[in-house]
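Student: Show me how the following folds:
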Amino acid sequence: MEETKQMGQEYTRRSIATLGAAMVAAGQAQAQSSQHERVIVPFGPGGTSDILARLVVASINKTPGRTLIVENRAGGGGTIGADAVARSAPDGRTMLLMDIGGLAVAPNLFPNLSFNPETDLLPVTMLSFTPYVVAVHKDVPVRTAQELMAFARRSPDRLTASNSGAGALTHLTSLVLTKAWGAPNATQVPYRGSGPSIAAVVSGEVVMTASTIDVMKPFIESGAVRGLAVSGPNRLALLPDAPTFAELGWPMPEVGSWQGVLTQGRTPVATRDRLEAEFLTAMRDPTVVERVTSLGAVVRAQGSAHLRETLKAQTEEYGRIIRENGIRLE
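Tutor: Prediction:
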């Protein structure tokens, strides 16, 4: 009788242990399934990177079993979100989608940057290129790029230019252009992001700005601002009379928003290759292509090697500009 009782107790203990193990396993599986893969956009909603991220993620999520989410983590000119990816697990589940110009500028401005873009982030693929447009407030008495240059030379003290933050690529672009126009002392006015920077030229608070065509488009179409020149290799359908920087002989002819995807630097190559193929496929989705094109951008879906080379070249180029102009951030 006692032996039977002991056997029963042992069976109960084993059953409870088995049930407990099953519950733990189920909990782990549920937790794992809820930990979706993330595409971090290191800026606020509504900008170029955010728009593109949501388009691409929606395309990828059409695949059965795929659930990517977009997470906005703004601050530090993109460095806060980039740092989060650099510190993530090297499993390819956390990705960074941003204008790689920000990554190229950061190490040249922040000597104590918390991560090394070259080693802590692994290039996955280039996605697109969005050209910059130089635009002026509608009441500024210039109607062509040539007239803007003449205005700059004639009245450098009246030329004010907004940018999305000190040291940002829009700041570097505006600084290089105004110097080339003969107005090295033009006033560069930093704002906290592209939205406020564009609002400043729309309201007439500043004379001009240089920003991406996708965010400038509605204001150009409404007549609030006048687009005078565009970067990139070709004129835009939206501004057929606006010459390219190259046509005008301006510096930085290929400046603009180069959007790319990176992941944690120690991620296995096989995982990187899978992500690369996935994002390149998404950039061939007709819905994505149509939307990107309608915003004035160009699909530049090229692999990890191209992204790595472009990032290296831009880091060197923007570093030179920063040093030559003595740009320092306090």
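Student: drop to CA atoms for contacts and neighbour counts, all remaining ones
Tutor: Fine.
Student: Now do the helices in this structure.
Tutor: 2-34, 48-60, 79-86, 100-109, 117-120, 145-154, 169-180, 194-203, 213-222, 245-248, 269-282, 286-294, 304-324 (DSSP state H).
Student: These: which one's closest to residue 239?
Tutor: Nearest to residue 239 among the helices of the chain is helix 213-222; the distance by Cα to Cα comes to 9.0 Å.
Student: Following up with a second sequence; could you model it the same way so I can compare the two?
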Amino acid sequence: MPTLRRTFLTTAAVAALISSAPLAAQTSASSYPSQTITVVVPHAPGGPVDSVARLFADKLKDQLNQSVVVENRAGASSMIGAAHVARANPDGYTLYINASIHSINPLLYKDKIQFDAVKDFTAISLLAQGPLLFLVNPSVKATTAKEFADELKANPGKYSFATGGFGAADHLASAYFLHESGQKSIPIALYKGGAPALQDLIGGSVSAKMDAILTALPLVKADKVRALAVTSAKRSPLLPDVPTMQEAGFKDFEFSTWYGLWAPANLPADVTEALNKAAERIMALPEMQDKLSSLGFVADYRGPKGFAEFIDSEMKRYQTIITAADIKIDQ
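Tutor: Okay, the predicted model is just below:
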């Protein structure tokens, strides 16, 4: 089986993360919530995670009749914000919304993470999923994913990929594609966020990128980038003419990023259930589903048990991709 080896440096911020045990919770659902709730987003404002979080927070305010604020704590592949939540008081007033990178990080950074991405959090609910678009700079001759794979083979060293960060969904999806294409040495440039990566894709400094529909769609419509494929099993209604990776000849290729709601570990069961019920109602709202759909997402509510099982299955799938593509950081 061909492999694609990548070696990366961790950031100093990862080493600075601390894991102190949370204080005992004093909250019960009978009085919850009695003060402002903070939803921590471990990414910069404006991206897909932030967009999902702000949509959800606005509806959570209405469901719980309490103020809800979004706090961005970006850095270290979302681990700075995660570490903050892991050591917060499990009282329901510090919540956490992140994407699938939360479950990818422990597979890559392993003992370099000073918190447990499963045990140090209470999984409350899955919220939504969304595929990625396979984008190329307009100067690329290929018009399909299969043609681009052929171009890579015919022109070694000519093309490169961009990713918004080590271990992010676009990184895994890109490595997955390169592995499935039999490529061993195509560069994957790591950026500190999706925005600068997209700018370099538009400028032609890099050739290709996987990206969320939310941020990619305006660029596709403006002809600044070209979409070769979508990574979901079905075509996106927002881009019905763009084929899936499976239609392009990659029969097993399906990859979506997902978004979930967590709290610190040991959240009282009644508070967990109060938040879970609120999430269930929010994700069933037609206006919420319509808004998510317009941004390239699909509402996908699953409660604590279903969400925990989903996380477990996704981590196993990610490990398969990481092993096959031989994605590693420097030891």
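Student: what's the most buried one of the helices of structure 1?
Tutor: Between the helices of structure 1, helix 79-86 has the highest mean count of neighbours, a mean of 24, where neighbours are mean count of other Cα atoms under 10 Å.
Student: distance from that one to structure 2 after superposition?
Tutor: Mean deviation of helix 79-86 of structure 1 relative to structure 2 after superposition (mean Cα distance after the TM-score superposition for structure 1): 1.0 Å.
Student: Quick one: list the elements packing against that helix.
Tutor: strand 37-41, strand 94-99, helix 100-109, strand 256-264 (3 or more Cα pairs under 8 Å, 6 or more residues apart in numbering; DSSP states H and E).
Student: Off-centre distance for it?
Tutor: Distance of helix 79-86 of structure 1 from the chain centroid (Cα atoms, centre = their mean, to the nearest Å) equals 12 Å.
Student: Which part of structure 2 matches stretch 269-289 of structure 1?
Tutor: The counterpart of stretch 269-289 of structure 1 in structure 2, using TM-score structural alignment, spans residues 269-289.
Student: who touches that stretch?
Tutor: Residues external to stretch 269-289 of structure 2 that are found in contact with it (Cα atoms under 8 Å, 6 or more residues apart in numbering): 27-29, 32, 55-56, 59-60, 63-64, 91-92, 124-125, 127, 298-304.
Student: among the residues you listed, which ones are buried?
Tutor: 27-29, 32, 56, 59-60, 64, 91-92, 124-125, 127, 298-304 (16 or more other Cα atoms under 10 Å).
Student: Kindly provide the distance from residue 295 of structure 1 to residue 169 of structure 1.
Tutor: As defined by Cα to Cα, to the nearest Å, residue 295 of structure 1 lies at a distance of 20 Å from residue 169 of structure 1.
Student: Likewise for residue 258 of structure 1?
Tutor: From residue 258 of structure 1 across to residue 169 of structure 1, the span is 11 Å (Cα to Cα).
Student: Give the residues shared as contacts by the two.
Tutor: Common neighbours of residue 258 of structure 1 and residue 169 (criterion: Cα under 8 Å, 6+ apart): residue 101.
Student: ok, residue 136 of structure 1 touching residue 201?
Tutor: Yes - at 6.7 Å, residue 136 of structure 1 and residue 201 qualify as touching, with contact defined as Cα atoms under 8 Å.
Student: what residues are shared contacts of the two?
Tutor: Residues within reach of residue 136 of structure 1 and of residue 201 at once, by Cα under 8 Å, 6+ apart, are 207-209, 225.
Student: buried subset of the residues you listed?
Tutor: When neighbours are counted using 16+ other Cα under 10 Å, these contain these buried positions: 207-209, 225.
Student: quick one: residue 266 of structure 2 from residue 272 of structure 2, how far?
Tutor: Look at residue 266 of structure 2 and residue 272 of structure 2: by Cα to Cα, they are 9 Å apart.
Student: and the end-to-end length of stretch 134-144 of structure 2?
Tutor: The first and last residues of stretch 134-144 of structure 2 sit 10 Å apart, counting by Cα to Cα.
Student: Go through that stretch and flag the buried ones.
Tutor: For stretch 134-144 of structure 2, burial by neighbour count (16+ other Cα under 10 Å) applies to 134-138, 142, 144.
Student: Tell me the residues of structure 1 aligned with that stretch.
Tutor: Counting by TM-score structural alignment, stretch 134-144 of structure 2 sits on residues 134-144 of structure 1.
Student: Not counting its own residues, what contacts the matching stretch?
Tutor: Under Cα under 8 Å, 6+ apart, the answer for stretch 134-144 of structure 1 is 148, 151, 201-204, 206-211, 223-230, 242.
Student: do that again at 7 Å, thanks
Tutor: The set of residues that contact stretch 134-144 of structure 1 without belonging to it, under Cα atoms under 7 Å, 6 or more residues apart in numbering, is 148, 201-202, 204, 207-211, 223-230.
Student: what separates stretch 5-21 of structure 1 from the chain centre, distance-wise?
Tutor: 56 Å.
Student: Now do the contacts for the residue nearest to the spatial centre of structure 2.
Tutor: Relative to the mean C-alpha position of structure 2, the nearest C-alpha, by Cα atoms, centre = their mean, is the one of residue 99, at 3.4 Å. Listed by Cα under 7 Å, 6+ apart, the contact partners of residue 99 of structure 2 are 49, 257-260.
Student: make it 10 Å
Tutor: 41-43, 48-50, 52, 78, 126-129, 168-169, 257-261 (Cα atoms under 10 Å, 6 or more residues apart in numbering).
Student: And residue 304 of structure 2, by the same measure?
Tutor: With Cα under 10 Å, 6+ apart as the criterion, the residues that contact residue 304 of structure 2 are 122-126, 261-262, 272-273, 276, 310.
Student: sorry, back to before: wait, which of the shared contacts of residue 136 and residue 201 of structure 1 is closest to residue 314 of structure 1?
Tutor: When those are compared for distance to residue 314 of structure 1, the smallest value, 21.5 Å, is given by residue 209; criterion: Cα to Cα.
Student: Hmm, that closest one is touching residue 174, no?
Tutor: Yes - taking contacts as Cα atoms under 10 Å, residue 209 of structure 1 lies within contact range of residue 174: 7.3 Å.
Student: Name the single longest strand found in structure 1.
Tutor: When structure 1 is parsed with DSSP state E, its longest strand is strand 121-137.
Student: orientation of it relative to strand 94-99 in degrees?
Tutor: 30 degrees (axes from the mean of the first three to the mean of the last three Cα atoms, to 10 degrees).
Student: Run the chain-centre distance for strand 121-137 of structure 1.
Tutor: What separates the centre of strand 121-137 of structure 1 from the centre of its chain is 7 Å, taken as Cα atoms, centre = their mean.
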